[in-house]
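J.: The sequence and its predicted three-dimensional model are supplied below.
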Amino acid sequence: MTSVTARDYAWIRSSPLFDCALEIGYTLSLVRGVAPREVLRVMEAEPQGSCTGADALIERQDELRDPEDYSDESFMAGACTVPGEGGDWTLVLHVGEGGMGMQSRFLEALTDGGCAVAHSSNGGKPMHFFHWYEDGELRTTFEWPTVRQGSTPDVLNSAMREVGYVLSDDEGGASETSERVDTKAAAFALAERLTGVRVTEELLQGAEYQLGYVPDEQ
């Protein structure tokens, strides 16, 4: 694991991209050893060509959406190859209204013999999620870092503390120290600890994304 902490991701608070992502919702997933086209195939996405940069991906999402259909959970996913621990990973990004990105069944299938990490926000509401899958199993997941679930809910506790999360009242609870912790930045840092992938504004804005339209499951 790297020694990254939440402080290394302070850039998200001055990023126009993540200001938008947190306002309207996003999902960022990292999948080890599976190529972008295969990830999109497992997600049952319809190929939509490619684009360069997250701004262009958001534009394609906006073109897709009917602004008056609030029940539509279809979305545009962008997938690209990034270097990480143990080789190449596929980064999958969705920013905008619609589905919450990666469904659990996709992550279970994509991590059969592998690993994936995903974090997300539903936009406009205080709901932020983190999921870690390994060998087709949900190992650790949480909305609040103090309430963890999964087959091994406590195995990441040491790494979570190191990146900046406060896990109990005994560690600070509502103290001045805990109030300074940016839990969204901590989610990025924890994802890097598990994957070795450093996510930057330059990476997301310079990436060549393969696009896939994921239809509403209703």
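T.: Received, thanks.
J.: Every contact and neighbour count from this point should use C-alpha atoms.
T.: Will do.
J.: chain center to the one helix or strand Leu17 maps to, what's the gap?
T.: Per DSSP states H and E, Leu17 falls inside helix 16-24. Per Cα atoms, centre = their mean, to the nearest Å, the displacement of helix 16-24 from the mean C-alpha position of its chain is 13 Å.
J.: Structure two is appended below for comparative analysis:
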Amino acid sequence: MTAAMPTTTDYAWADSGTLDDPYCLTLVRGLTPEEFMARVHAETRPQPMRLDANFHDTSYDLRSTGEALFIGAATVPGENWTLAYESNGHLGITAEAMIPVSLGTRVVSHYEGGNGRYRFFWAEDGDVRLDFDPLYAHDRRGSTPDALLDDMVEIGYDLRDDASVEDIDFTFPLIAASFALAERLTGIRVTPDLLADRTFLCGQARVPFPQDR
């Protein structure tokens, strides 16, 4: 029996306030957390951390200096994937940072920055395949902007290119949709327990701070 494809229903928890606001979550195939951190040129810390208040506060304190972003990376149990998480960061959706990470592998990231800011990013072997704002899913960039159209339709993204602001359904669970689309690309089901039970190799990386993030 074929397993059902993930939908927003599977990720209702993600739109319920469980995640940090803002957050950025990245999945990378075939790299260890140490290899991932090396590719983003992060200065790692000796002690691992959980995604708790200390992680959150450290992220915000570092971001407030305007010098670097804080990120944690952990192995997904039983899988050949690393999960990276940022609280108040955008490293995972910054092409300049993720294109080198994607060499020889696949990177899938999504982001919610508060105040209606969202991003979904997919890169493969140095090529940005898809990059779009989930709130305006008709406006997609990358070398294969239509590669996931069928999945996006099934998940429920609004793909109309002629919709006015008044037509946009702002109640659509965009965070859950990003999680579902990411799972379709990676096969990794992210759960609250997966995030809460991991200890993360943590560090800080200097990256560009795009004005639209």
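T.: That came through fine. Since the structure is predicted, the reported quantities are computational estimates derived from the model, not experimental observations.
J.: TM-score for the pair, please.
T.: Between these two chains, after superposing, the TM-score reads 0.83 (TM-score structural alignment, normalised by the length of structure 2); 202 aligned residues with a Cα RMSD of 2.7 Å.
J.: one step back: in the helix holding Leu17 of structure 1, what counts as buried?
T.: Buried residues in helix 16-24 of structure 1, counted by 16 or more other Cα atoms under 10 Å: 17-18, 21-24.
J.: Show residues contacting it.
T.: 12-13, 54-55, 95-97, 121-124, 201 (Cα atoms under 8 Å, 6 or more residues apart in numbering).
J.: Next: stretch 198-208 of structure 1.
T.: For stretch 198-208 of structure 1, using Cα under 8 Å, 6+ apart, the contacting residues are 15, 17, 50-55, 80, 84, 188, 192.
J.: repeat that for 10 Å
T.: 2, 4, 8-9, 11-12, 15-18, 28, 50-57, 78-84, 91, 93, 188-189, 191-192 (Cα atoms under 10 Å, 6 or more residues apart in numbering).
J.: Just the ones of those residues in helices?
T.: 16-18, 54-57, 188-189, 191-192 (DSSP state H).
J.: which among those end up buried?
T.: The buried subset of those - by 16+ other Cα under 10 Å - is 17-18, 54-55, 57, 188-189, 191-192.
J.: Now tabulate the residues you listed in a markdown table and tack on distance to Val147 of structure 1.
T.: Below are these laid out as a markdown table (distance: Cα to Cα, whole Å):
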| residue | distance to Val147 of structure 1 |
| --- | --- |
| Leu17 | 29 |
| Phe18 | 25 |
| Ala54 | 32 |
| Asp55 | 34 |
| Leu57 | 33 |
| Phe188 | 18 |
| Ala189 | 19 |
| Ala191 | 18 |
| Glu192 | 21 |
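J.: Name the nearest of those residues relative to Thr152 of structure 1.
T.: Ala191 (16.3 Å; Cα to Cα).
J.: Aligned to that closest one, what sits in structure 2?
T.: Superposed on structure 2 with TM-score structural alignment, Ala191 of structure 1 falls opposite Ala182.
J.: From Ala137 of structure 2, how far out is the closest residue to that match other than its chain neighbours?
T.: Nearest in space to Ala182 of structure 2, with sequence neighbours left out and distances taken as Cα to Cα, 6 or more residues apart in numbering, is Val108 at 6.4 Å. Val108 of structure 2 is 16 Å from Ala137 of structure 2, where distance means Cα to Cα, to the nearest Å.
J.: counterpart of the residue nearest to Ala182 of structure 2 in structure 1?
T.: Mapped onto structure 1 by TM-score structural alignment, Val108 of structure 2 lines up with Val117.
J.: got the contact list for its match?
T.: 28-32, 91, 107, 111, 130-134, 138, 140-141, 190-192, 194-195.
J.: cutoff 6 Å now
T.: Contacts here follow Cα atoms under 6 Å, 6 or more residues apart in numbering; on that basis Val117 of structure 1 touches 29-30, 131-132.
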